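J.: one predicted model, sequence on top.
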Amino acid sequence: MNTSAAEIEVLSEEECMELLRSRHVGRVAVVDHGQPLIFPVNYATDDRAVVFRTAPGMKLQEARMARVAFEIDEVDTATGTAWSVLVKGVAYEITEALDHLSERLRELVVEPMAPGERSNWVAVVRHEISGRRFALESGS
């Protein structure tokens, strides 16, 4: 795609949050021994954090107290537009945390699509949010 920077619209924080609240599937990116890993997750969000549920394992281990990225996007061929929202922050395992934010986040509805028990909660506390939108070139 040959889109110039002038043709890319930077989304406001409000627009990013609206898009983030309108979806339920995103991707969390972590680093494991210097290698990037990306996992699709079902999520919910409030004004401060993105929260998802997971089974014990690598995704949870690599996300604990780590700097992570969380991303959602869409390509809409009907309207000829594409957009993405990126959240950067620190991931915390909040399954048994007693602080007010963790308790409030665990009340959000997160319905994992993957089979199996997803009893562990992870919150990505947002430090930065950004987004962009652009028109698709014909033939995209």
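T.: Looks like it came in fine. Residues are numbered from 1 along each chain as shown.

J.: C-alpha from now on. contacts and neighbour counts both.
T.: Will do.

J.: now for the helix or strand where residue 62 lies, which elements pack on it?
T.: Assigned by DSSP states H and E, residue 62 belongs to helix 58-63. Helices and strands touching helix 58-63, by 3 or more CA pairs under 8 Å, 6 or more residues apart in numbering; DSSP states H and E, are strand 25-32, strand 81-93, strand 120-135.

J.: of all these, which one is nearest residue 7?
T.: Counting by CA to CA, residue 7 lies closest to strand 120-135 out of these; the figure is 6.4 Å.

J.: re the thing from before, can you tell which of the helices and strands packed on helix 58-63 is closest to residue 52?
T.: For residue 52, the closest of the helices and strands packed on helix 58-63 is strand 120-135, at 5.5 Å, according to CA to CA.

J.: what helix or strand is the residue positioned nearest the centre of the chain on?
T.: With distances taken as CA atoms, centre = their mean, residue 70 lies nearest the centre of the chain, 3.3 Å away. Using DSSP H and E, residue 70 sits in strand 66-76.

J.: put this next to the previous one:
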Amino acid sequence: MTPDASIPETAQLPTEECWRLLRGTSVGRLAVWVQDHPEIFPINYKVHQESLVFRTGAGTKLASALGNMVALEADGADTDSGIAWSVVVKGSATALPNTPEVVASLGHLLFPWETGRKDHFLRIVPEEVSGRRFRISAPLTWGGSLDEATRAGLE
């Protein structure tokens, strides 16, 4: 890992760069509020018209996301350059109609990892998009004691 000296320790990303990074990956973590606590689900998504679309089946994720505020985080790293990024999208989740047009245009682009029926399409309409880029620091610079497994891997 060779750090890129042109990248500062942490840099806030412009919105356009956040969208470019989101388009370059398809897996994120969806955070929803379930009764009295947060839950986080891995999802496959696609950027579609400055929003995010994912498909899901019936259950906690659908019931908690639909019509409510949610957050999605996606991350990436280039271990050769030592640079990582993280983008967070916050907004409301709304249902898309399960029409042949939606299935044809979006359904074939979304590949859930888990088997089962995923016949609900949801769109996250963003109210806030933020991101940051940062150098990946060596574990010995993290400022805390290392557990035995981490220490063994470094020795």
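T.: Cool, got the structure. This is a predicted model, so every value here is computed, not measured.

J.: overlay the chains and give the TM-score.
T.: TM-score for the superposed pair, counting by TM-score structural alignment, normalised by the length of structure 1: 0.84. Supporting figures: 130 aligned residues with a CA RMSD of 2.0 Å.

J.: related to what we said a few turns ago, show where the helix holding residue 62 of structure 1 falls in structure 2, residue numbers please.
T.: Under TM-score structural alignment, the alignment places helix 58-63 of structure 1 onto residues 60-65 of structure 2.

J.: for residue 124 of structure 2, give its distance to residue 32 of structure 2.
T.: 12 Å (CA to CA, to the nearest Å).

J.: neighbour-wise, which of those two wins?
T.: When neighbours are counted by other CA atoms under 10 Å, residue 124 of structure 2 and residue 32 differ, and residue 124 comes out ahead with 28 against 23.

J.: does that one touch residue 52 like I think?
T.: Yes - using CA atoms under 8 Å, residue 124 of structure 2 is in contact with residue 52, at 5.1 Å.

J.: map residue 77 of structure 2 onto structure 1.
T.: Per TM-score structural alignment, residue 77 of structure 2 is aligned with residue 75.

J.: and the closest residue to that match other than its chain neighbours, how many neighbours?
T.: Distances taken as CA to CA, 6 or more residues apart in numbering place residue 82 nearest to residue 75 of structure 1, at 4.3 Å, with adjacent residues excluded. By other CA under 10 Å, the residues close to residue 82 of structure 1 number 16.

J.: over to residue 23 of structure 1?
T.: By other CA under 10 Å, 15 other residues sit near residue 23 of structure 1.

J.: and what of the one 3 residues further on?
T.: Burial measure for residue 26 of structure 1: 21 neighbouring residues, criterion other CA under 10 Å.

J.: now do the same contact list for it.
T.: Under the criterion of CA atoms under 8 Å, 6 or more residues apart in numbering, the neighbours of residue 26 of structure 1 are 40-43, 70-73.

J.: which of these tops the neighbour count?
T.: Greatest neighbour count in the contacts of residue 26 of structure 1, by other CA under 10 Å, goes to residue 43: 24 neighbours.

J.: skipping adjacent residues, who's closest to the aligned partner of that one in structure 2 in space?
T.: In structure 2, the residue matched to residue 43 of structure 1 (TM-score structural alignment) is residue 45. Leaving out its chain neighbours, the residue that sits closest to residue 45 of structure 2 by CA to CA, 6+ apart is residue 54, at 4.6 Å.

J.: separation between that neighbour and residue 101 of structure 2?
T.: 15 Å.

J.: these two: who's more crowded?
T.: residue 54 (26 against 10).

J.: and that one, that's in a strand?
T.: Yes - Residue 54 of structure 2: assigned to a strand according to DSSP: H, G, I helix; E, B strand; the rest coil.

J.: tell me the contacts of it?
T.: 43-46, 110, 121-123.
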